[in-house]
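Asker: Build the 3D model from these lines:
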Amino acid sequence: MSPHKAPDSSRRSDRSRRAIYDAALALVGETGYARTTIEGIAARAGVGKQTIYRWWPSKAAVLMEAFLDLAARQAEEAAGAGEGGDGGHGIPDTGDLAADLKCVLRATVDELNDPVTEAPTRALAAEGIVDPVLGAQFVERLLDPSMQLYVTRLRAAQEAGDLRADIDPRIALELLIAPLTHRWLLRTLPLTHAYADTIVDYTLGGLSATP
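Answerer: Have a look, this model is predicted:
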């Protein structure tokens, strides 16, 4: 008889983590963040709540990690499919700054409107306002990496002479991102590709009438 093979605990842990990720994202989408509980996530994932508490200190931490995992998988799928946007590798640099920014802002519009990611993104953004620790993690792990992509592209445009040398790229990128975020958070008007294109045109062209 062949010797008994011990279960692979790492594979079991990976399966449990994936089930917990999926359960957390699904429940937030179905019932909202406030009604999502550790007990509910555990029941949905088919694990004991002690398992979740052993790996994470709170439901916010579970959701943060689940969302980061989802974002990484979506970036890999987009890169493998050769889709537009930054694909997780940077903003395109075709030499046409306006076209490149419109491309990535349109991709951002699609992400913000995606029902799979909208609920967890809203939940993390809202909870980060009242939880400074989570808010700092949200900025550091989710926002700053994508913001740095804009800074890199805008600095390249400065070096190419397409933008003024004296602008601060960090402030410039906020002119692009803030309007999208404002409209998305408040749900004031539809978030569309046309709106994204207009933001780029207004930002690069300025609002003052030229002589």
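Asker: alpha carbons only for contacts and neighbour counts from here, please
Answerer: OK.
Asker: Quick one: distance of the one helix or strand residue 77 maps to to the chain centre.
Answerer: Element membership for residue 77, per DSSP states H and E: helix 59-81. Taking Cα atoms, centre = their mean, to the nearest Å, the mean C-alpha location of helix 59-81 is offset from the chain mean by 8 Å.
Asker: How about stretch 135-145?
Answerer: Taking mean C-alpha positions (Cα atoms, centre = their mean), stretch 135-145 and its chain are 9 Å apart.
Asker: What are the contacting residues of whichever helix or strand comes after the helix holding residue 77?
Answerer: Sequence order places helix 97-113 as the next helix or strand after helix 59-81, per DSSP H and E. Residues outside helix 97-113 that contact it (Cα atoms under 8 Å, 6 or more residues apart in numbering): 84-86, 91-94, 117-118, 157, 162, 180, 184, 191-193, 196-197, 200-201, 204.
Asker: Now the second one, please; I'll put the structures next to each other:
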Amino acid sequence: MPPRTPAQPRRRESSRIAILDATRDLLGEVPYAKLTIESIAARAGVGKQTIYRWWESKGAVVLDALLAASESAEGTGIELPDSGDLTRDLKAVLRATTAEFADPSFSAPIRALMIEIIADPALAALYQEKLQQPTHQAILTRLRSAQHAGQLRPDADLTLVIDMLYGPLTQRWLLHSTTLDDAFADALVDGVLHGFA
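Answerer: Here you go, the predicted structure:
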């Protein structure tokens, strides 16, 4: 009789999924400050040590839970639309970003993560590796395509373009200074591209 395939990897994966699901559910029910590893473990039906085997901190669990939700909604990997019209594509991306920032279920945990990142270098490195760098690279790829197509100046500093697109958006979001909407996203794209076209 052939040996049975061990079920351990399947159990591990189902536990990981249960933890990420529990984290997202709890984020919708309690403020980030009241979310605990104990409450996540209880909701997921696992021991605390199971969580600490995979994640070093609550912030790391929350980051992975948000990334997993984003991947299941959009598919794996980050890729910007490329219709051939850079203005249209960037407006679509910035509109989606402002919509996320305006959604309390997304905005509240990300805002709390930003606070933790300031004091936690390990979480900051994780955030850069899993979210900031892949996003930056995807935008850079789209901007390079536009540059090769003659839609951006050949000498345009593409990293500066990204900073100018996302800097004002992030500042307004962090400071709650004004409503984030499609009109703001469109004006931001128009203003930045005017300087680099």
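Asker: what does residue 184 of the first structure align to in the second structure?
Answerer: Using TM-score structural alignment, the equivalent of residue 184 of the first structure in the second structure is residue 173.
Asker: and its match, what is it in contact with?
Answerer: With Cα under 8 Å, 6+ apart, residue 173 of the second structure has these contacts: 101, 180.
Asker: Distance of it relative to residue 104 of the second structure?
Answerer: For residue 173 of the second structure, the distance to residue 104 of the second structure equals 11 Å [Cα to Cα, to the nearest Å].
Asker: Return the members of the contacts of helix 97-113 of the first structure classed as buried.
Answerer: 85-86, 91-92, 117, 157, 162, 180, 184, 191, 193, 196-197, 200-201, 204 (16 or more other Cα atoms under 10 Å).
Asker: host element of the counterpart of residue 199 of the first structure in the second structure?
Answerer: Aligned counterpart of residue 199 of the first structure in the second structure: residue 188 (TM-score structural alignment). Using DSSP H and E, residue 188 of the second structure sits within helix 182-196.
Asker: Show residues contacting that helix.
Answerer: 87, 90, 91, 94, 95, 98, 152, 153, 156, 161, 164, 165.
Asker: I'd like to know how many residues surround the last one.
Answerer: Meaning residue 165 of the second structure. Neighbourhood size, residue 165 of the second structure [other Cα atoms under 10 Å]: 20.
Asker: Which of the helices or strands spans it?
Answerer: Going by DSSP H and E, residue 165 of the second structure is in helix 158-175.
Asker: average offset between that helix and the first structure?
Answerer: Following superposition, helix 158-175 of the second structure is found to deviate from the first structure by 1.0 Å on average (mean Cα distance after the TM-score superposition for the first structure).
Asker: So which residue is dead centre in the second structure?
Answerer: Centroid-nearest residue in the second structure, with Cα atoms, centre = their mean: residue 131, separated by 5.3 Å.
Asker: Now that one: closest residue in space, sequence neighbours ignored.
Answerer: Leaving aside its sequence neighbours, residue 131 of the second structure sits nearest to residue 67 (Cα to Cα, 6 or more residues apart in numbering; 7.9 Å).
Asker: do the same with residue 94 of the first structure
Answerer: residue 100 (6.9 Å).
Asker: Neighbours of the counterpart of that neighbour in the second structure, how many?
Answerer: Matched by TM-score structural alignment, residue 100 of the first structure corresponds to residue 89 in the second structure. Residue 89 of the second structure has 17 neighbouring residues, counting by other Cα under 10 Å.
Asker: Report the separation between residue 89 of the second structure and residue 139 of the second structure.
Answerer: Taken as Cα to Cα, the span from residue 89 of the second structure to residue 139 of the second structure is 11 Å.
Asker: again, but for residue 131 of the second structure
Answerer: From residue 131 of the second structure to residue 139 of the second structure the distance is 12 Å (Cα to Cα).
Asker: All good on my end, thank you.
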